[in-house]
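# The sequence and its predicted three-dimensional model are supplied below.
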Amino acid sequence: MTEINEIVIVLKWSGKEFPISDLTDQDTVEVLRHEIFLKTQVRPERQKLLNLKYKGKPAPDNVKLCALELKPNFKLMMVGSTEADIEDACSLPDDIGEVIDDFDDADGREETIENSAVYLAKVQRRVRDYKIKELATPRENKKLLVLDIDYTLFDHRSPAEQGQELMRPYLHEFLTSAYEHYDIVIWSATSMRWIEEKMRLLGVANSDKYKIMFYLDSNAMISVHVPERGVVDVKPLGVIWGLYKQYSSKNTIMFDDIRRNFLMNPKSGLKIRPFRQAHLNRASDKELLKLSDYLRQIALNCSDFNSLNHRKWEHYDPKKNS
């Protein structure tokens, strides 16, 4: 089995130094470029890496970092510039889903990524380094529900005078019902400040009928490489499972409107119908109402969620799955 070692590269750009630490020697130059993008907002295609060489030539994107024989804390020099339109496009990380096709045909690929030693090593690094701020204490014998925000609970694109106008119908009823059987975690591909503001805006943060156990932001995600799609960021549930041993794939379910976020845990993810154009769909959207019933049924009738196919959640029959 190939040994996987963590490495740190110090990027020198625009008169500053940026430690790029979320890397292993089995990652490729393409993954390095993605991590540089996350640090600097300089898009990979605009990055000129001056002293990153492979066999005397600029290192190709598909070369693994271990092949470059980099010294510890190697200082990498880059030339590249950001532009106003790039900054706008990257100000809300969750908007990336608008321009990247989702992975609805990803069964075989998910299996490969889920068991990749490189990505599992990144998950362990998150377990080690990511600091969770608990808002509520985990409860005994509860299952775990992990929820996305944008287009799952909230339409963040439509215009409105108040945030409540963009809230998905039955949100508070859904969370109240789910809380009976599940501890609830919010995980969004945005900053923690943005998450906290949205939860306050929606009245979730101060509810007396349910509690959110904690929030996870984009820093808890990891980058994975998909050959035909490039590098994408995903939400590995192993980050939670590594810190809270009472939860596992047997009792965890995650809702997200983007399937690629499940790449590390494909069997635990349920792709929810996105809630868009709130003003047009608010009166007819009953997704959360229907999902409340599904969550209750599987909590009461299923001892191992690994046996479920969440793609067929609307046809769940507790008699056949008990």
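Noted; the coordinates are in hand.
# can we go C-alpha only for contacts and neighbour counts from here?
OK.
# what sits up against the biggest helix by length in the chain?
Using DSSP state H, we find that the single longest helix of the chain is helix 287-301. Outside helix 287-301, the residues that touch it by C-alpha atoms under 8 Å, 6 or more residues apart in numbering are 143, 168-171, 173-174, 177-178, 181, 272-273, 305, 313-314, 316, 318, 321-322.
# Could you pick out which of those residues are located in strands?
Using DSSP state E, the subset of these located in strands is Lys143.
# A further structure is provided below for comparison with the first:
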Amino acid sequence: MLQEKTNVLMKRQKLIGLSINGKPASDETPLTHLSKLKNPHRFILMGTPEADIFVDPQDCQELPEVFDDFDLEMAPHSEQWRHAIENSENLARFTETTEVHFIHQPREGKRLLVLDLDHTLLDFSGRSGGTDAGLVADRVSLKRPHMDAFLTAVYAEYDLAVWSQTSWRWLELKLTELGLLYHPAYKISFVLDKTSMFHVTSTDRAGKERRHQVKPLHIIWRKFPHWTEANTYHVDDLGRNFALNPANGIKVKAYYRGRDGATRDDELVHLAHYLLQLAAHSGPPPADHKNWRGWKPQPPLGG
């Protein structure tokens, strides 16, 4: 009843002032025992409504199931790939129903960089939370090392978009709390959430078919033709998310801030260097980005 009236989840409620014989009533105390006390009962409810909580995605019931994708493959131009593209009723429907609202308008001549959030740029697991001091500390520690410097550097050559596998409600909270939507050094052009993802079937290395969600860049390309397969890159820690666009996907190591060596993580430093090399390179781009850490631009023919 209290949860209904206040939007404070039961697990976040702390009731002060309900006591029996001078001792606080426990969760197991029947209300009939309280009826023997003075009526009405006055108490204080401490807790934060759910809409005001900076939510860890792992606490959300609505998040899709995530499985380890290290053994998942979908080869470019395979039968699966052609089937998914040619039988693209889902793709057409998602393109039609997906609304893209620009937070900052695209800049003329810029490439597009689509960025995952959780475990790519940030890690929301293991929050300290609970207190204002804890939340402030979280706002700093949630970010992957060099995140702001990375976004600032690549923004010079790329329009930035965020595509996260969570719902818009939680995504907006994350981006707003962390100041990513209106940062002075870089701008996020638009944001997509899990409602713009749909299911395909891929085969893992063991030959087992797995049904999973993807982030189809075709939705963006069909809506905004100035962005194409030739000038779009998608950065994610889950390779399965770019199963329909394998030539555009750049897979990074997943970031977990609680692991040993997390503060020395320099993945974004190397990624910025790679993306800026791609932007400056006039020769043929790499066929894929599997070996992006060791890629060196080839000189143009006759150069």
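Structure's in. What do you need? Everything numeric here is computed off the predicted structure, so don't read it as measured data.
# if we can go back for a sec, Provide the aligned range in structure 2 for the longest helix of structure 1.
With TM-score structural alignment applied, helix 287-301 of structure 1 matches the range 267-281 in structure 2.
# For burial, what's the neighbour tally of the counterpart of Phe214 of structure 1 in structure 2?
Under the alignment (TM-score structural alignment), Phe214 of structure 1 pairs with Phe190 of structure 2. Phe190 of structure 2: 19 surrounding residues under other C-alpha atoms under 10 Å.
# ok, now Glu96 of structure 2?
Residues within reach of Glu96 of structure 2, counting by other C-alpha under 10 Å, total 12.
# For it, which three-state class applies?
Put simply, Glu96 of structure 2 is helix when judged by DSSP: H, G, I helix; E, B strand; the rest coil.
# gap between the counterpart of Arg210 of structure 2 in structure 1 and Val31 of structure 1?
Using TM-score structural alignment, the partner of Arg210 of structure 2 in structure 1 is Gly230. Distance of Gly230 of structure 1 to Val31 of structure 1, given as C-alpha to C-alpha, to the nearest Å: 9 Å.
# Kindly report the same for Asp150 of structure 1.
Asp150 of structure 1 is 26 Å from Val31 of structure 1, where distance means C-alpha to C-alpha.
# can you check Thr24 of structure 1 too?
Counting by C-alpha to C-alpha, the gap from Thr24 of structure 1 to Val31 of structure 1 is 10 Å.
# Of those two, which one has the most company?
Val31 (25 against 21).
# excluding its backbone neighbours, what's nearest the more buried one?
Val231 (6.4 Å; C-alpha to C-alpha, 6 or more residues apart in numbering).
# Quick one: residues contacting that neighbour.
Each residue near Val231 of structure 1 by C-alpha under 8 Å, 6+ apart is listed here: Glu30, Val31, His34, Ser223, Val224, His225.
# pretty sure it belongs to a strand, no?
Yes: according to three-state DSSP, Val231 of structure 1 belongs to a strand.
# ok, the counterpart of Arg82 of structure 2 in structure 1 - how many residues close by?
Under the alignment (TM-score structural alignment), Arg82 of structure 2 pairs with Asn115 of structure 1. When counting by other C-alpha under 10 Å, one arrives at 12 neighbours for Asn115 of structure 1.
# Leu171 of structure 2: what's it in contact with?
Contact analysis of Leu171 of structure 2 by C-alpha under 8 Å, 6+ apart lists Ser164, Asp193.
# how about the helix or strand that contains it: buried residues?
Assigning secondary structure by DSSP states H and E places Leu171 of structure 2 in helix 168-177. Of the residues in helix 168-177 of structure 2, those buried by neighbour count under the rule 16 or more other C-alpha atoms under 10 Å are Trp170, Leu171, Glu172, Leu173, Lys174, Leu175.
# need the contact list for the third one.
Residues in contact with Glu172 of structure 2 (C-alpha under 8 Å, 6+ apart): none are found.
# circling back to that earlier point, now for the match of Arg82 of structure 2: which residues touch it?
Contacts were defined as C-alpha under 8 Å, 6+ apart; by that measure Asn115 of structure 1 touches Met264.
# Give the equivalent position in structure 1 for Ile250 of structure 2.
Ile250 of structure 2 maps onto Leu270 in structure 1, by TM-score structural alignment.
# same check, this time on Gly126 of structure 2
Applying TM-score structural alignment, one finds that Gly126 of structure 2 aligns to Ser158 in structure 1.
# In contact with its match, which residues?
Leu166, Arg276, Gln277, Ala278, His279.
# going on from the helix or strand hosting Leu23 of structure 1, what's the next piece of helix or strand?
Under the criterion of DSSP H and E, Leu23 of structure 1 resides in strand 16-24. Next along the chain after strand 16-24 of structure 1, taking DSSP H and E as the criterion, comes helix 29-40.
# Would you mind giving the residues in structure 2 matched to that next one?
So helix 29-40 of structure 1 sits over no part of structure 2, by TM-score structural alignment.
# Next, format the contacts of Ser158 of structure 1 as a markdown table and append neighbour count.
Formatted as a markdown table, the contacts of Ser158 of structure 1 follow (neighbours: other C-alpha atoms under 10 Å):
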| residue | neighbour count |
| --- | --- |
| Leu166 | 24 |
| Arg276 | 20 |
| Gln277 | 15 |
| Ala278 | 23 |
| His279 | 13 |
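# Quick one: which of these hold up in structure 2? List them.
Counting by both residues aligned by TM-score structural alignment, their matches' C-alpha atoms under 8 Å, those that remain in contact in structure 2 are Ala278.
# Among the contacts of Ser158 of structure 1, which ones are in strands?
Among the contacts of Ser158 of structure 1, no member is found in strands (DSSP E).
# thinking again about what came up before, tell me the helices and strands packed up against the helix or strand where the match of Phe214 of structure 1 lies.
Using DSSP H and E, Phe190 of structure 2 maps to strand 188-192. Here strand 188-192 of structure 2 touches strand 158-163, going by 3 or more C-alpha pairs under 8 Å, 6 or more residues apart in numbering; DSSP states H and E.
# tell me the angle the strand it packs on makes with helix 168-177.
Angle of strand 158-163 of structure 2 versus helix 168-177, following axes from the mean of the first three to the mean of the last three C-alpha atoms, to 10 degrees, is 130 degrees.
# Need the residues that contact strand 158-163 of structure 2.
By C-alpha under 8 Å, 6+ apart, the residues outside strand 158-163 of structure 2 that reach it are 106-107, 110-117, 187-194, 215.
# equivalent range in structure 1 for it?
Mapping strand 158-163 of structure 2 onto structure 1 (TM-score structural alignment) gives residues 182-187.
# Right, I'll call it a day here.
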